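S.K.: Turn this into a structure:
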Amino acid sequence: MRGLAPEAGAPRAALGVCAAALVVVVLIGLSQPDPAAKTTAMAVYVTGLASALLTLRWRLRRTPPATPDHQLWANLGRALVAGVLAVVVIVVGNATGGAGTWVPPTLASLMLLGVALNYLGVIRWTSPTEHRARVDPDHLVNAVCCALVLVAGALLAASAWTGDQRLLHDSRFPLLVQAACSLVEAAVMAGTTRGWARRGDLRPVVLTAALLAGMGINLTLLVVRDPSGLLPWALLPHGVWAAALALCALLPQVAHPRDRHDVAVSSTSGFAVVVLALPVAAVAAQRGLGVVAVLATAALLGSATRLLLDVRELRQVLLERRASLVDDLTSLSSRRGIHAVLERALSEQRPLVVAVLDLNRFKDVNDALGHAAGDQLLRTVAARLRSLLLPGEVAGRLGGDEFVVVAPCCSPTTPQERAAELGAAITCQLSAPAPLGALVVQVEASTGTSTWQPPSSPAAPEDDDGDAGSLAARLLRAADAAMYDAKRSGGGWVPHDAARHDDTAGQLALATDLRAALVTGQLLLHHQPQVRADSGTPVGVEALVRWQHPRLGLLGPECFLDLAETHGLMGLLTEEVLRLGVAQQGAWRRDGLLTRLSLNLPASALHDLDLPRRVDALLLEHGVPGSSLVLEVTESVLLRDPERSRTVVQALRGSGVRVSIDDFGTGHSSLARLQGLAVDELKLDATFTGELLVDERSRTIVAGTVAMAHALGLSVVAEGVEDDATLGALRELGCDEAQGYFVARPMPAAQLPVWWRERGGPIGCLPAAGAEGDGSTGRSLVHEH
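M.R.: I've put the predicted structure just below:
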């Protein structure tokens, strides 16, 4: 036989014996057998069963233990043993004269036992890996109940048709049970193994065909044979099944993905059994068919119990789903709950406002006070959001420190009006100090809003063409984009503007490219020289980052710095710029250029206590002294967390690194407050130098700033010098250094040595790193002057 296991010589012979036994039983049945021939047929039949059992045992010994296939063959073998016991019952019944009393019910019970054992094998065969060692009761219970109700219904119909109420003890009763069991087994076998034949596994096909053939034989015997002539034909269905099992044991074993059984299957079949069993039990009880009523009632109780278990599972699922819609920490709606609220409101065609807000500097609270304080702050924010809600509005937590408000609007309020109200209310409420135990912290938030009106509205958006789910996602993305715009602006509320915020796909692709650029060396630095205001002698350069994009060409910092901040790449970007800048400084030193390099740091850098160590390591690696490095930061960064900033600044200056305050005058500080920060340099913002010649107030501010900075021991660098007159005015006011397009435009590192030597910049040998203090600069990566 092609396709069978090549090493199965003895099992093939056993399969041949089983098939031959079936042929002999058929021939005996066709010869109108006498009692002696029937006995011979039963002996041959037992020989065939024994041969099939030997084949199954051979397969069992070659199947690894604790696998679904091992459980399959073990239980199918036990089912065959139940068949052998059935033959013993027939022999004993014929010998003792009990063939019409206790033999039919006993045979039926053994057949039901065989069904249960077959199911234990099949269910474990098709169960997922994590359920191999357990029995899924759904199909087993439903199979037995289906068989019981089919038998009870058939007995009821037969008794009504023939008027005979003793069919339970008739020799046709086991045939009826076997037909019902075969039908149910074939249905479940086909349902649980659908698609296996396409993967080359013919075993379920063979077993299903054997079950259907056995059912056909049983039904034929019930219709065309009289009770006295059933043997040996009654042996055939079980014999066909045994031969099919022996054949399957020799077929190749095919691995399959294990699928969980769908509870809907057990629930549907259980409900069908209840519907059928109720009238059968009632009619059987009315006609005095006690055993039939008991069978139907057993099926009814079994399926009802299974349905109750399903209801309990469904209730648990509903509870878990409800819990998944609520955030555990704040008791607001979860992300899933917010999506459900949004989709429901959109399906009702109600005008909507979606507000997404993110807490500013929440990480600082977690880092400084611990996660317990952070959780308390989140609960405080949740309580404040609830106080802002109107009836029908819902607040939720999207995750971390990000919250959302969904506000359906009622006439006459328009979504735009409600968005403005919400934005102002959230900004006001969350700006109030929040008590955290013995401490009080200032809470601020960045809020973005998006709005939606039904298509019938005159102001309906043009892109309102998706279903509720996709539209809900677009509204959240729009509010999120506006929120990040507000965060970049320092907080507050920003409404969604399609012209500014709707390049989501392009920005996401660019962010992916930027992440790759940081590890493939696509970033580079251009350098803008700085000169002494009095003599024009070069004293240093400011490094400005560029991105050599493989497709878009050379990109300036304005194209990707906000993107890096939004997608959490600013830390990696800062490390790469520091590495490139210090490495270039080391190369210039080796060529004899006595440059001073300024580098910009983002807002979060001076809150990183490990920054000084990493800067020291870079300086040491490239042989650069700290005094030739300046790190530039904005004044708002220094004043946001003064204690931590002071610690980092002192550690940097201890290594010789200079610290400069960039864009000075655009924040909310004063020189008096800056006195305690121990910085080295101020950089005047270009808004002051650009108005120096035309605005006397600007000239007065610059003069006062220079005088007070010198009094505090700070040097002053003016940005944005565009002409010689402005440079002369700065020189008159005592400004120390200047940079801008009048001095030089940013240039690649390779061009700087020529420019430096032409302008008389200092050249010579610098002391080795460590001979003097380290230095690091923080120039803005965005602005160039």
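
S.K.: hey, let's count contacts and neighbours off CA atoms from now on
M.R.: Will do.

S.K.: Just the buried residues of the top strand by length along the chain, please?
M.R.: For the chain, the strand that runs over the most residues, judged by DSSP state E, is strand 538-549. If you call a residue buried by 16 or more other Cα atoms under 10 Å, then strand 538-549 has these buried ones: 538-547.

S.K.: Can you work out which other helices and strands pack against the helix or strand just after that strand?
M.R.: Using DSSP states H and E, the helix or strand that follows strand 538-549 in sequence is strand 553-555. Helices and strands touching strand 553-555, by 3 or more Cα pairs under 8 Å, 6 or more residues apart in numbering; DSSP states H and E, are strand 538-549.

S.K.: Tell me the helices and strands packed up against the strand it packs on.
M.R.: Packing partners of strand 538-549 (3+ Cα pairs under 8 Å, 6+ apart): strand 523-532, strand 553-555, strand 597-600.

S.K.: Which of the ones you listed sits closest to residue 408?
M.R.: Ranking the helices and strands packed on strand 538-549 by distance to residue 408, with Cα to Cα as the measure, places strand 553-555 first at 42.1 Å.

S.K.: Which stretches in the stretch 401-550 of the chain count as strands?
M.R.: Here the stretch 401-550 of the chain has its strands, by DSSP state E, counting those that start in this stretch, at 402-408, 433-436, 439-442, 445-452, 492-495, 523-532, 538-549.

S.K.: Residue 395 belongs to a helix, doesn't it?
M.R.: No - under the criterion used here (DSSP: H, G, I helix; E, B strand; the rest coil), residue 395 is strand, not part of a helix.

S.K.: out of the buried residues of strand 538-549, which one sits closest to residue 81?
M.R.: Residue 81 has its nearest neighbour among these in residue 547, at 77.0 Å by Cα to Cα.

S.K.: which non-adjacent residue is nearest the closest one?
M.R.: The shortest distance from residue 547 to any non-neighbouring residue, by Cα to Cα, 6 or more residues apart in numbering, is to residue 523 (4.6 Å).

S.K.: Give me the neighbour count for that neighbour.
M.R.: For residue 523, the neighbour count with other Cα atoms under 10 Å is 20.

S.K.: Just the closest of the buried residues of strand 538-549 to residue 247, please.
M.R.: Of all the buried residues of strand 538-549, residue 247 sits closest to residue 547, with 68.5 Å by Cα to Cα.

S.K.: another one to check against the first:
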Amino acid sequence: MTRHPAPAAARRGPVASEDALWRWVRRALWTLAVGTTLTLVLAQAAGSDTPAGSAAALSSVLAAACLYQGLLAWNRDSSAVADPGDHLNGLSGTLALAALVNLLLLHVDGRVVGPVEQLAVLQISALVIVLGSTLTVASLAALTRDPRPWVMSLGVAGAGVAAGWQLAGTGGGPSPTLGLVSTATFGLGLGAARLLPAARTTTQIVTPQSAVVGALVVLSAAMTALVVATRFPPDRTTTVVAFAVAAVAGVSTRAATTIRDLASLAQRRVEALTDDLTGLANRRALNQRLAEVTRTREPTALLLLDLDRFKKLNDRHGHEAGDRLLARVGRVLNDVVPGAALAARLGGDEFAVLVGDPDQAHAVDLAARVRTDVATELLRAAELLGPGSRVDVDLSVGVAWSGRHQHTDLLRRADVAMYAAKATGAGVAVFDPESDRSHQERLALTEDLRLAFETGALPFEVHYQPQVGLDDGSVRGLEALVRWRHPRRGPVPPVEFLTLVENLGRMPDLTVFVLATASRDLSRFPPTGPGGTGRRPRMSVNLSAGCLSDPGLPAALLAALAPGAVAGDIVLEVTETTLMADADLALAVCSSLVVAGFELSIDDYGTGYSSLSYLNDLPAHELKIDRSFCARVVEDPRVATIVAATVDLAHRLGLRVVAEGAEDTVVVEALRLLGCDLVQGFALTPALPVVELLDWVRARQPGPRELVGRAAADVVGPGRPDRPGGR
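M.R.: Here you go, the predicted structure:
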């Protein structure tokens, strides 16, 4: 509960957040009222003053207990401190003070206080403890300008003086007259405080050390009473010893509670700085150490580690297997990292190592050693995933070094280096300013893409590159290639923004967008063949590795088809790289796509290592010879032989052959002579928007022998993308 300041300079009467205080004050006032009434009744009816005086003293003790409870609530509300041990402090303090009062009376006039007079002793002790508590609350809660605690204190002090006068000035039991004065003074102080205005205050955040200090004071007082009691005969200090021992027991219980709370707090602090899964330090612990390093300007290296393709492992094998893998990575870091360094898991599959090392080369060596050991452990961890499984996860490490004057932003610079390591595939990269500029641009583009996908307002265009038949020159196919013209940067290369889309995990969404757009535009193209009697061109759309890891892909693509389009119009292109990420799952998804009616094309054929096995396993309809072969088919007889053999093999398997990347008319003619079925490339036209490509198609009147010459005239000059489409 927090005490809110009054909206004006002061408010009359109780403040809403102080309800607990005034509830206990009302109880104290009722107790005093009952005690006063009982005192008057007993004074009239009894022949002795003792019962009446005792009633007044007892009501003051009970009212003091009520007020003490209210003061605890006030302290909690005004200073944001709640200490359940304060009750023991108050009770123990009252008993310890009662023991000292008994000793004082014994020392001054040798009086041994009897049972009836002990009520007056307890009354005085309780009022002194309440008076001290009121002043303490006023100090801790910044209430020194609030008149209410001071009026309370005056009432309590007046009641205490009256009770002390009665105890010091009489040799008998409590006096009803002085008892009435005491209770009246006490009640007036509380009543006046309740009616006074509340001054403006602010909530104070303080440590609970005041309660600990109070416990030590009470313990010292009780021990002092026990020590001093040894100077008197034992039969005269029985009450003193009883009160002091009870006080020691109470405050010792309070101390035991404090020790237990401190131990629990220490344990919670350790847990707050520890990652539950790996046992390493967590992000909070790393931030604390980074702050310390920044303050001391100690030369420091920060290694930021991220597991590549970890999400795919989680998706395929489940989060439990992923957690076991992360735990093993944590054990490797614990073993490899030097004792003085800090290894931490920042969350997900991201780790960090902070090394106090002035030598940057040592940090780079440590990064390489960590990467090697983690890779070895990942190979061993394949057994966690079941027989025949493999862990297709790697580690990228970014290194940033603070030097002596570059401590700020160390974590961000390590993050930049880590992404550079991912982008280059080097595994380990060291921060440099040029990478930082590129990283900032990449972050800005990533944020633009994230917002675009979240809002559904995708900023992409789809261009198309034709695939022309080498027998009659007709347009038989189109490849859909996505483009992004950024409002600030202009055209963004596909190879750049497609990587960002893949990292965002949005490639399936982009594929659905391209397919929906392409299938809608396909209806605008006329049928191919003489006189327009044939079928419309097929539409080719690329699939990424992220798409082929989604068993729900066939249904999503079918749902994305434009009205009037059918799955048989669409050719889905896959590369060996996309299949290798998770071969079993990718082949299963490809088979489902064929069952759904789509055609499959093996793209970039000839650049991988296992293409022959994919020719056998993949239910493909088409094979695309990679541009690296087409570019050399004229000048290198060995390449021409490989292309001819590939074409023959594909035809024997019932596949049509598309040669991509044809750069000039000579290459087009050579590919025709080698038996290729279709060709695409800049020798014909680059990828164009649908309207421009339709104009290009209408302007052509190709025949089998006119294709080469016509293609040469259609070439659009330099300034083409590094790959005709990238996607």
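
S.K.: Please state their TM-score.
M.R.: Remark: TM-score between the superposed chains equals 0.76 [TM-score structural alignment, normalised by the length of the second structure]; 673 aligned residues with a Cα RMSD of 4.8 Å.

S.K.: Tell me if residue 594 of the second structure really is in a helix.
M.R.: Yes - counting by three-state DSSP, residue 594 of the second structure is part of a helix.

S.K.: I'd assumed residue 314 was in contact with residue 322 of the second structure.
M.R.: Yes - between residue 322 of the second structure and residue 314 there is a contact under Cα atoms under 8 Å: 5.5 Å.

S.K.: Give the equivalent position in the first structure for residue 605 of the second structure.
M.R.: Alignment note (TM-score structural alignment): residue 605 of the second structure maps to residue 664 of the first structure.

S.K.: for its match, what are its contacts?
M.R.: Applying Cα atoms under 8 Å, 6 or more residues apart in numbering to residue 664 of the first structure gives the contacts 634-635, 682-685.

S.K.: now do residue 760 of the first structure
M.R.: Residues near residue 760 of the first structure by Cα under 8 Å, 6+ apart: 537-538.

S.K.: could you redo the last one with a cut-off of 7 Å?
M.R.: Contacts for residue 760 of the first structure (Cα atoms under 7 Å, 6 or more residues apart in numbering) come out as residue 537.

S.K.: Doesn't it lie inside a strand?
M.R.: No - assessed with three-state DSSP, residue 760 of the first structure is coil; it does not lie in a strand.

S.K.: Turn the strands of the stretch 401-550 of the first structure into CSV, including distance to residue 516 of the first structure.
M.R.: Listed next are those as CSV, based on distance: least, Cα to Cα, whole Å:
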stretch, distance to residue 516 of the first structure
strand 402-408, 27
strand 433-436, 40
strand 439-442, 37
strand 445-452, 29
strand 492-495, 31
strand 523-532, 10
strand 538-549, 10
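
S.K.: right, so the ones you listed: which one is the most enclosed?
M.R.: Mean neighbour count (mean count of other Cα atoms under 10 Å) peaks for strand 445-452 among these, with a mean of 29.

S.K.: which strands and helices sit next to that one?
M.R.: strand 352-359, helix 415-431, helix 468-488, strand 492-495 (3 or more Cα pairs under 7 Å, 6 or more residues apart in numbering; DSSP states H and E).

S.K.: helices and strands around the third one, which ones?
M.R.: Same thing as helix 468-488 of the first structure. Using 3+ Cα pairs under 7 Å, 6+ apart: helix 468-488 of the first structure touches helix 335-347, strand 352-359, strand 445-452, strand 492-495.

S.K.: Output those as TSV; include the columns distance to residue 241 of the first structure.
M.R.: Below are those laid out as TSV (distance: least, Cα to Cα, whole Å):
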stretch	distance to residue 241 of the first structure
helix 335-347	51
strand 352-359	64
strand 445-452	65
strand 492-495	72
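
S.K.: Kindly state which of the ones you listed is positioned closest to residue 79 of the first structure.
M.R.: Residue 79 of the first structure lies closest, by Cα to Cα, to one member of those: helix 335-347, at 48.5 Å.

S.K.: what angle separates the closest one from strand 352-359?
M.R.: Angle of helix 335-347 of the first structure versus strand 352-359, following axes from the mean of the first three to the mean of the last three Cα atoms, to 10 degrees, is 160 degrees.

S.K.: hmm, who's touching helix 335-347 of the first structure?
M.R.: By Cα under 7 Å, 6+ apart, the list of residues contacting helix 335-347 of the first structure reads 325-326, 396-398, 468-469, 472.

S.K.: The aligned residue in the second structure for residue 732 of the first structure: how many residues sit nearby?
M.R.: Counting by TM-score structural alignment, residue 732 of the first structure corresponds to residue 673 in the second structure. A count of nearby residues for residue 673 of the second structure, using other Cα under 10 Å, gives 11.

S.K.: How about residue 317 of the second structure?
M.R.: Applying other Cα under 10 Å, we find 15 residues neighbouring residue 317 of the second structure.

S.K.: give me every residue that touches it.
M.R.: Residue 317 of the second structure neighbours (Cα under 7 Å, 6+ apart): residue 385.

S.K.: rerun at 10 Å
M.R.: Neighbouring residues of residue 317 of the second structure by Cα atoms under 10 Å, 6 or more residues apart in numbering: 311, 384-386, 389.

S.K.: ok, now how distant is residue 17 of the second structure from residue 151 of the second structure?
M.R.: 20 Å (Cα to Cα, to the nearest Å).

S.K.: more neighbours, these two?
M.R.: Between residue 17 of the second structure and residue 151, residue 151 has the larger neighbour count (other Cα under 10 Å), namely 19 against 15.

S.K.: Correct me if wrong: the more buried one contacts residue 190.
M.R.: Yes - between residue 151 of the second structure and residue 190 there is a contact under Cα atoms under 10 Å: 7.5 Å.
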